[in-house]
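>>> Predicted coordinates and the sequence they were generated for:
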Amino acid sequence: MRAQFILSALPILGAQGARILQSNDDGWAELYIRSLNGALNAAGHDVVLSAPADNGSGTGSSDKEPSPRTDPCEYDSCPANSGPVGSNATNPRLNWVNSFPVTSVRYGIDTFAPQIWNGQGPELVVSGPNVGSNLWLAVPFSGTVGVAVYSSHEAGIPAIAFSGASDGNLAFNTSPVPARSTVYAQLATQFTNAVLAAGAPYLPEDVWLNVNFPKVEGDCTDPAKFKWVLSRINPGVFSDKDVETCGSDRLPTENSVINAGGCRISVSVGDSTDKTTAPAEKQAVVLQKLGGLLSCLD
């Protein structure tokens, strides 16, 4: 992993980077979230992880106070009878919550992060990368998306939800680390750096970004070959016009971007009030901030 790739957008931020809270819906001990945790830390950010103790995929925006555990966390990453919440024995920045993904990010924002950051909150919430895509019809049910929506709507913190089409759950200590986990971590770090480098406020109010990576296979194993395309979550046949870009006022759907091949990544501006596509004026803000990173579908 070339250092210049990860650090490309970081110098504007200063040596300390940003305070980033990480979560997901696949569990705190899932390999994808741990690979990204390592990449974000290597890029100079101050990262706190707060994710569910077990796989909570498909739980959407469910939120319930955590209950004490009786069995070990996923991949035996915490012992039985560990209580309702816990932390890694040697790293208090890695935390689990025995409840839904949204509950875990709520605890991260309200409890774990302020303890580590002397009362300060996160500047950005990063969810995922999810094991598997979160496109259109899957979006309302995704816990990874639920984390980003809660953060941006309820907590008022800008958020990004990352998902990767290369699936298959793996433990945090898998060795050797497969290319898919490393590549997704590199890409997510690059995108996170770009959002932060564009300056605060990082995203419009009540907006989250839904980012879907294609499979890491064939020609798509080199992060430099991937292209970022502004997209929309749901088809827009009867909706208002999108921001005008690439010669059109209708953005391609996430599915069309991913299905087009060519190592294309869909970047949708989500409305945190209903998990659909945000209006054109909010898309325009994101386009202005990230225009140098984005490319056209054709």
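Okay, I see it. Numbers count the residues shown, from 1 in each chain.

>>> contacts, neighbours, all on C-alpha from now
Noted.

>>> for the protein, what's the longest helix?
For the chain, the helix that runs over the most residues, judged by DSSP state H, is helix 179-197.

>>> does Leu209 really touch Val267, like I thought?
Yes: with contact defined as C-alpha atoms under 8 Å, Leu209 counts as touching Val267 (6.6 Å).

>>> Check which helices and strands the longest helix of the chain sits against.
Judged by 3 or more C-alpha pairs under 8 Å, 6 or more residues apart in numbering; DSSP states H and E, helix 179-197 is in contact with helix 3-7, helix 31-42, strand 124-131, helix 280-290.

>>> Go through these and name the closest to Ala194.
With C-alpha to C-alpha as the criterion, Ala194 lies closest to helix 280-290 of these, at 7.0 Å.

>>> what angle sits between the closest one and helix 179-197?
Between helix 280-290 and helix 179-197, the angle comes out at 100 degrees (axes from the mean of the first three to the mean of the last three C-alpha atoms, to 10 degrees).

>>> residues of helix 280-290 that come out buried?
Residues of helix 280-290 classed as buried by neighbour count (16 or more other C-alpha atoms under 10 Å): 280, 282-287, 289-290.

>>> quick check, nearest of those to Leu31?
Closest to Leu31, out of all of the buried residues of helix 280-290 and judged by C-alpha to C-alpha, is Leu290, at 28.1 Å.

>>> Just to check, that closest one is in contact with Leu196?
No: assessed by C-alpha under 8 Å, Leu290 is found out of contact with Leu196, at 10.1 Å.

>>> Wait, Thr277 touches Glu254, no?
No: using C-alpha under 8 Å, Thr277 makes no contact with Glu254, being 10.7 Å away.

>>> Include distance to Pro101 when you put the helices and strands packed on helix 179-197 into TSV, please.
Shown next, in TSV, are the helices and strands packed on helix 179-197 (distance: least, C-alpha to C-alpha, whole Å):
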stretch	distance to Pro101
helix 3-7	27
helix 31-42	13
strand 124-131	10
helix 280-290	26
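
>>> Put this next to the first one:
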Amino acid sequence: MAESNNIIIKNARGYIGAFGSRIDKLANETSLAVGITIVPAAPYHITLITKDELRQLTTDLSDKIDTLNENATKIDTKNIFSLGLGGDPKGVCWVVIIWNAGNIFRKKYGLSTKQFHITLSNTDDHSTDKSLYSLRETFLTENLDLNTLDHLVLSYNLSDQYDQVFIYAREMCNRFPDSEKSWLRLADIARRNDQYKLAMLAYARTINLLNEQGNEKVQEYCSKKIFNCASIYTEWGCLFGENELDQIPEELKRYLLTPWSQIIRQRFVNIYSDEQPQFNQNPREHLIMPFTDPRGRHRNLGKYL
């Protein structure tokens, strides 16, 4: 059993869960907001591994189950987020929770991602959806700060809900355009979705935003991904092939359709002076170079090469 940020992860009555004053605080804040006065008999908690799952793991892992219990106590609990009330406050209800470290741990042991929640009622229904879609109120991302929105993106990514991941990553970039984290998330998602031009430009913006902060490891990562895109899939920079401009969300064009800085250009000269990308462009395909004017307004014009 270990305690971090007033949260304890322990085996309780055959399941592993997160308990503590911060869990109580999340539950009490939601209960107070919606007028729930009944306090459940069991202590507030977030179930990490259910009884059935733990029994199966005990059988599968045999003598390694003690290691699982020990590793569970080391899971990061700093980033546990409440999204609000789910269910019926007059019946079965809960707090919808994002806890990515918990789901990363579950996947490590072959378990599916879990819809984490804190049960507020005395009864529970384990067959009910307890995800973001179960929220009583309309979910508005504009109420979320950067860190919470980032963890929402990671949550959907862990659940392989890639369409939703892309929507929230775009929202991150639009609301927090000066955060390198926003563009790095978008770049990785775009690359996985085979949107290589969008990925390249988002990685480039990440490098620009990181330039004054250092973090050479992330810049090197972005550089390698850009080079991979240019080697196999697309032309450099804002030189677009047929239909590639469609990859760029309209609300993000003013951030991405800009000339690459000397910082990025010099970076590739230094790193890849002995290696050149080998992307073979169809000679019959016209290329377009859109641009954004100095006032930040995108003009739907291009120079065909």
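Okay, I see it. These figures come from a predicted structure and were not determined experimentally.

>>> Just the TM-score for the two chains, thanks.
Once superposed, chain against chain, the TM-score is 0.25 (TM-score structural alignment, normalised by the length of the first structure); 129 aligned residues with a C-alpha RMSD of 6.5 Å.

>>> what residues does the host helix or strand of Ala190 of the second structure touch?
Using DSSP states H and E, Ala190 of the second structure maps to helix 180-192. For helix 180-192 of the second structure, the surrounding residues in contact (C-alpha atoms under 8 Å, 6 or more residues apart in numbering) are 150, 162, 165-166, 169-170, 172-173, 176-177, 196, 198-203, 205-207, 209-210.

>>> Which residues in that helix does the neighbour count mark as buried?
For helix 180-192 of the second structure, the neighbour count (16+ other C-alpha under 10 Å) marks 180-191 as buried.

>>> swap in stretch 47-61 of the second structure?
47-49, 51, 54, 57.

>>> Likewise for stretch 153-164 of the second structure?
153-158, 162.

>>> could those residues go into JSON lines alongside distance to Cys222 of the second structure and secondary structure?
Output for these, formatted as JSON lines (distance: C-alpha to C-alpha, whole Å; DSSP: H, G, I helix; E, B strand; the rest coil):
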{"residue": "Val153", "distance to Cys222 of the second structure": "19", "secondary structure": "helix"}
{"residue": "Leu154", "distance to Cys222 of the second structure": "18", "secondary structure": "helix"}
{"residue": "Ser155", "distance to Cys222 of the second structure": "22", "secondary structure": "helix"}
{"residue": "Tyr156", "distance to Cys222 of the second structure": "22", "secondary structure": "helix"}
{"residue": "Asn157", "distance to Cys222 of the second structure": "19", "secondary structure": "helix"}
{"residue": "Leu158", "distance to Cys222 of the second structure": "21", "secondary structure": "helix"}
{"residue": "Tyr162", "distance to Cys222 of the second structure": "21", "secondary structure": "helix"}
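
>>> On the three-state scheme, Leu83 of the second structure is what?
Here Leu83 of the second structure takes the strand state, with states given by DSSP: H, G, I helix; E, B strand; the rest coil.

>>> Hmm, it is touching Ile118, no?
No: using C-alpha under 8 Å, Leu83 of the second structure is not in contact with Ile118, being 11.1 Å away.

>>> Looking at those two now, which is surrounded by more residues?
Between Leu83 of the second structure and Ile118, Ile118 has the larger neighbour count (other C-alpha atoms under 10 Å), namely 24 against 21.

>>> packing partners for the helix or strand harbouring the more buried one?
With elements taken from DSSP H and E, the one containing Ile118 of the second structure is strand 117-119. Here strand 117-119 of the second structure touches strand 46-49, strand 93-98, going by 3+ C-alpha pairs under 8 Å, 6+ apart.

>>> Show me what the last one is packed against.
Based on contacts counted as 3+ C-alpha pairs under 8 Å, 6+ apart, the elements that strand 93-98 of the second structure packs against are helix 21-34, strand 81-87, strand 117-119, helix 146-158.

>>> try the first one
Using 3+ C-alpha pairs under 8 Å, 6+ apart as the contact definition, the elements that strand 46-49 of the second structure packs against are strand 15-19, helix 100-108, strand 117-119.

>>> right, so of these, which gets closest to Gln262 of the second structure?
helix 100-108 (37.4 Å).

>>> Can you lay out the buried residues of stretch 47-61 of the second structure as JSON lines showing distance to Asn71 of the second structure?
Below are the buried residues of stretch 47-61 of the second structure laid out as JSON lines (distance: C-alpha to C-alpha, whole Å):
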{"residue": "Thr47", "distance to Asn71 of the second structure": "15"}
{"residue": "Leu48", "distance to Asn71 of the second structure": "12"}
{"residue": "Ile49", "distance to Asn71 of the second structure": "13"}
{"residue": "Lys51", "distance to Asn71 of the second structure": "17"}
{"residue": "Leu54", "distance to Asn71 of the second structure": "14"}
{"residue": "Leu57", "distance to Asn71 of the second structure": "14"}
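
>>> Redo the helices and strands packed on strand 117-119 of the second structure as a markdown table? Include distance to Thr292 of the second structure.
Formatted as a markdown table, those follow (distance: least, C-alpha to C-alpha, whole Å):
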| stretch | distance to Thr292 of the second structure |
| --- | --- |
| strand 46-49 | 48 |
| strand 93-98 | 38 |
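
>>> Which one, of those strands, ends up nearest to Ser21 of the second structure?
Here strand 46-49 is closest among these (C-alpha to C-alpha), at 12.3 Å.

>>> Which helix or strand lies directly C-terminal to the closest one?
Per DSSP H and E, the first helix or strand lying C-terminal to strand 46-49 of the second structure is helix 51-61.

>>> just checking, what packs against that next one?
If you count contacts as 3+ C-alpha pairs under 8 Å, 6+ apart, helix 51-61 of the second structure packs onto strand 15-19.

>>> what angle sits between the strand it packs on and helix 51-61?
Put simply, strand 15-19 of the second structure runs at 120 degrees to helix 51-61, going by the same axes, to 10 degrees.

>>> Mind listing what's buried along strand 15-19 of the second structure?
Quick answer for strand 15-19 of the second structure (16+ other C-alpha under 10 Å): 15-19.

>>> now swap in stretch 166-173 of the second structure and tell me
For stretch 166-173 of the second structure, by 16+ other C-alpha under 10 Å, it's 166, 168-173.

>>> would you turn those into TSV with distance to Gln262 of the second structure and secondary structure?
Formatted as TSV, those follow (distance: C-alpha to C-alpha, whole Å; three-state DSSP):
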residue	distance to Gln262 of the second structure	secondary structure
Phe166	29	helix
Tyr168	31	helix
Ala169	27	helix
Arg170	26	helix
Glu171	28	helix
Met172	26	helix
Cys173	23	helix
